[in-house]
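1. The sequence and its predicted three-dimensional model are supplied below.
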Amino acid sequence: MQSLELADLFRAPCKTCGAQLKFSAEKQKLACDHCGNTEDIGFTRNKLQENPLDFKVENRQLPNAPTEEKRIFACQNCGAKTTVNYDVPTLTCAFCGSKNVNPEAQKTRLIEPAGVLPFRLSKEQALQRFKTWVGDSWLAPSDLKAGAALDNLHGMYIPFWTFDAQAHSSWEGDAGFYYYVPVQVRDANGRTVTQQQQRVRWEYRNGRHQAFYDDMLEMASRKLTQQENHVQEASRYDLKEIVDYDPRILLGWEAEVYSIDLNESARKAEEQIQEREQSACASQLGGDTQRNLRVQTELSNQTFKHILLPLWICSYVYNGKLYRFLVNGQTGQIAGERPKSAWKIALLVLAFILLVLFFMYLGKK
């Protein structure tokens, strides 16, 4: 497949005035900031094809998937890599906020994205979500909403891999069922009393389980995986809205290059499938308790896609400290850090202690 040069990715002159067009999240069209002209893109869903992948291959080679050439900017401060427009004189890293001079970009051959989920949340909408979210916690300082100064707000397409696989599992194990028998014991006063003691009846069982795992999502950004809890919360996308990859959708936005390769992500997906199969087989085994559960899982029809998903990467400053948060560029879901008020926490602890003392007082009456 013919590679895409940077000019193909970033050059779309307005037909009215010749200025550079950008993709508008609100209009879902290419829009000109200079004259206001808009142009339809014409989203399609004809090229979202799966690429075959063999999970059993230990040293996976670059698969026979479409590739492209892009210009890569590597941040001099944190090392994050993004695709960039070569004519921008300075760049602000979306991950660490450092200011960088755009160096001579290097060309790197990459697996081309099969699809992209266009931004639906504009910068103004993301800012409004932040203002609502930042003051929406009782434990946060009362002046947080007024005192939080937005430091960085970057709309970025984040690389992901999706994986499909058919799983076939065979399992065996012992299911335990509780029952109770009366036992004569002595109580604290030396009297003989009857108690019901628990026993377990074990039953050997075996069976099979199969399931198809569709579009298992694995983030391919090593920088963002360092914020794993926030990333998972903000990365709940409706993948049905993905359209064919069109470089024009990236106009005016940043796009990170995948830093977690296909092999590593495929192994993670396989581990997740194994864990889910283990849980599903445990459910089939049943019982009140279990022992010696053994599961053997084989995978077939494994495929993958490379896609780009929208995320606002943001930070704000409160009382001189930097806090980070993420906004889902499709749904507006927010996840991130918020400072906590020391006196509110102390008040909550005091209320809990008083509640415990109150119940202790009632118990003594």
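-> Sure thing, it's come through.
2. C-alpha from now on. contacts and neighbour counts both.
-> Will do.
3. got the contact list for Gly252?
-> Leu21, Lys22, Phe23 (C-alpha atoms under 8 Å, 6 or more residues apart in numbering).
4. how deep is the second one tucked in, by neighbour count?
-> Burial of Lys22, expressed as a neighbour count using other C-alpha atoms under 10 Å, amounts to 24.
5. Kindly provide the distance from it to Glu275.
-> 43 Å (C-alpha to C-alpha, to the nearest Å).
6. Please work out which residues outside stretch 259-276 touch it.
-> Residues outside stretch 259-276 that contact it (C-alpha under 8 Å, 6+ apart) are 55, 59-60, 81, 161, 163, 167, 213, 216, 218-222, 297.
7. How about that stretch, which residues are buried there?
-> Ile260, Asp261, Leu262, Asn263, Ser265, Ala266, Ala269, Glu270, Ile273, Gln274 (16 or more other C-alpha atoms under 10 Å).
8. could I get these as a markdown table with distance to Gly173 and secondary structure?
-> Shown next, in a markdown table, are those (distance: C-alpha to C-alpha, whole Å; DSSP: H, G, I helix; E, B strand; the rest coil):
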| residue | distance to Gly173 | secondary structure |
| --- | --- | --- |
| Ile260 | 37 | coil |
| Asp261 | 37 | coil |
| Leu262 | 35 | helix |
| Asn263 | 33 | helix |
| Ser265 | 31 | helix |
| Ala266 | 29 | helix |
| Ala269 | 25 | helix |
| Glu270 | 23 | helix |
| Ile273 | 20 | helix |
| Gln274 | 17 | helix |
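9. ok, second structure coming up, stack it against the first:
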Amino acid sequence: MSVIEYKCPNCGSGMVFDSKTGMLSCHSCGREDNIEQLPDPMSPNVFSENEVMEYHCNSCGAVIMTEAETAATVCSFCGSAVVIGDRLSGTLAPAMVIPFSISKEEAMNAFRKWCKNGRLTPNDFMTADRIEGITGLYVPFWLYELHNKVEVHGHGTKVRTYRKGDYQITETQHFDVYRKIRLNYVKVPIDAAEKMNDELMDKLEPFPYGKLKEFKTPYLAGYIAEKYSYDDKELFPRAKEKIKEYINSYIQSATSGYTTMSFTNKQIDTRVKQADYVLLPVWMVHYDYNKSKYTFAMNGQTGKIVGKPPISKAKVTVWFASISGATLLSLKLISLMMGGGFW
């Protein structure tokens, strides 16, 4: 087992990936190194002085306790960023990664602003101490390229109504409809971490796939990373289900122009052309509020925030009262304009 840390050549402090500069940075002395020019730490004899047989922090010596899926984390005692090398090798090595572009400070500010925009959110919701618990997490995804062969048979009608003398005539034509379609979808994302909420991850899309980079472990320094819990074959059924609505929508558009359309047979053959294992950046906030658990997530590249905040009953009461008052005032004004009186 190996623990990989990136020590600053100047001062020996731990280095982390800086989302603003795209460099590996030392927060102690300010040194920056280009990730693209660093040697691969997973190759033989690279960073071997930092490898040990147990998961220990190389900065303070503390034992690093992680779940089986964790591939990168932060030491709870000294805050040093560590990457667990043997969980990122072989079949567990991601092909690509989208680095964080939003810093922790920016994410915290964005969460605060987002919460303040909630008119019915309690005033003490998302206080500073809760926001500071934000976690930068690289979530494992499979990106599928799916090729689909589609054949549909159906019955369509075209109805025309017109008048002829004193008569209204309805003319109905019947058609046998057949379509043979090829549809290819690329970079269909499915999150592969058991602990992540699938609905929450789906709502974070889209990720900017043009920002994908060849995977290098320095990107993980300073963040937590998970390895996949399910392989691409196990998640293939979910990927098929995810594109189903898009396929049906295309079929509808390909058979438009009829007054009515009913399908008698629909065959969809979906094959995986390619599935790439990637890590995508997500800021997460977990906490309890009034004995209920809340989870919020932010796309670490686009800044999109998803989650459902609690509702203040007091604010709801005030809001309904204001709406009712405004409605009553409007009705009274209308009554006066029409010559009526108050009631």
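-> Sure, I can see it. The shown structure was predicted, so the numbers you read here are calculated from the model rather than taken from an experiment.
10. Give the single residue among the contacts of Gly252 of the first structure positioned nearest to Thr90 of the first structure.
-> Lys22 (18.5 Å; C-alpha to C-alpha).
11. The second structure: which residue goes with the closest one?
-> Using TM-score structural alignment, the partner of Lys22 of the first structure in the second structure is Val16.
12. tell me the secondary structure for that match?
-> strand (DSSP: H, G, I helix; E, B strand; the rest coil).
13. Wait, it touches Val82, no?
-> No - using C-alpha atoms under 8 Å, Val16 of the second structure makes no contact with Val82, being 9.2 Å away.
14. okay, and the common contacts of these two?
-> With C-alpha under 8 Å, 6+ apart as the test, Val16 of the second structure and Val82 both reach Tyr6, Ala221, Gly222.
15. and the match of Lys22 of the first structure, what does it touch?
-> Val16 of the second structure neighbours (C-alpha under 8 Å, 6+ apart): Tyr6, Leu24, Ser25, Cys26, Ala81, Pro218, Tyr219, Leu220, Ala221, Gly222.
16. Now the second one. Nearest residue, chain neighbours left out?
-> What it means is Leu24 of the second structure. Phe17 (4.5 Å; C-alpha to C-alpha, 6 or more residues apart in numbering).
17. Can you tell me how far the residue positioned nearest the centre of the second structure is from Val139 of the second structure?
-> Centroid-nearest residue in the second structure: Leu204, 3.2 Å away (criterion: C-alpha atoms, centre = their mean). Distance of Leu204 of the second structure to Val139 of the second structure, given as C-alpha to C-alpha: 12 Å.
18. Then Leu279 of the second structure?
-> From Leu279 of the second structure to Val139 of the second structure the distance is 5 Å (C-alpha to C-alpha).
19. And for Cys29 of the second structure?
-> For Cys29 of the second structure relative to Val139 of the second structure (C-alpha to C-alpha), the value is 30 Å.
20. which residues does Ala12 of the first structure contact?
-> Gln20, Leu21, Arg248.
21. can you map out the strands along the stretch 1-150 of the second structure?
-> Using DSSP state E, counting those that start in this stretch, the strands found in the stretch 1-150 of the second structure span residues 3-4, 15-18, 23-26, 32-34, 70-74, 81-84, 96-97, 135-164.
22. centre of the chain versus the fourth one, how much separation?
-> Between the mean C-alpha point of strand 32-34 of the second structure and the mean C-alpha point of its chain there is a distance of 28 Å (C-alpha atoms, centre = their mean, to the nearest Å).
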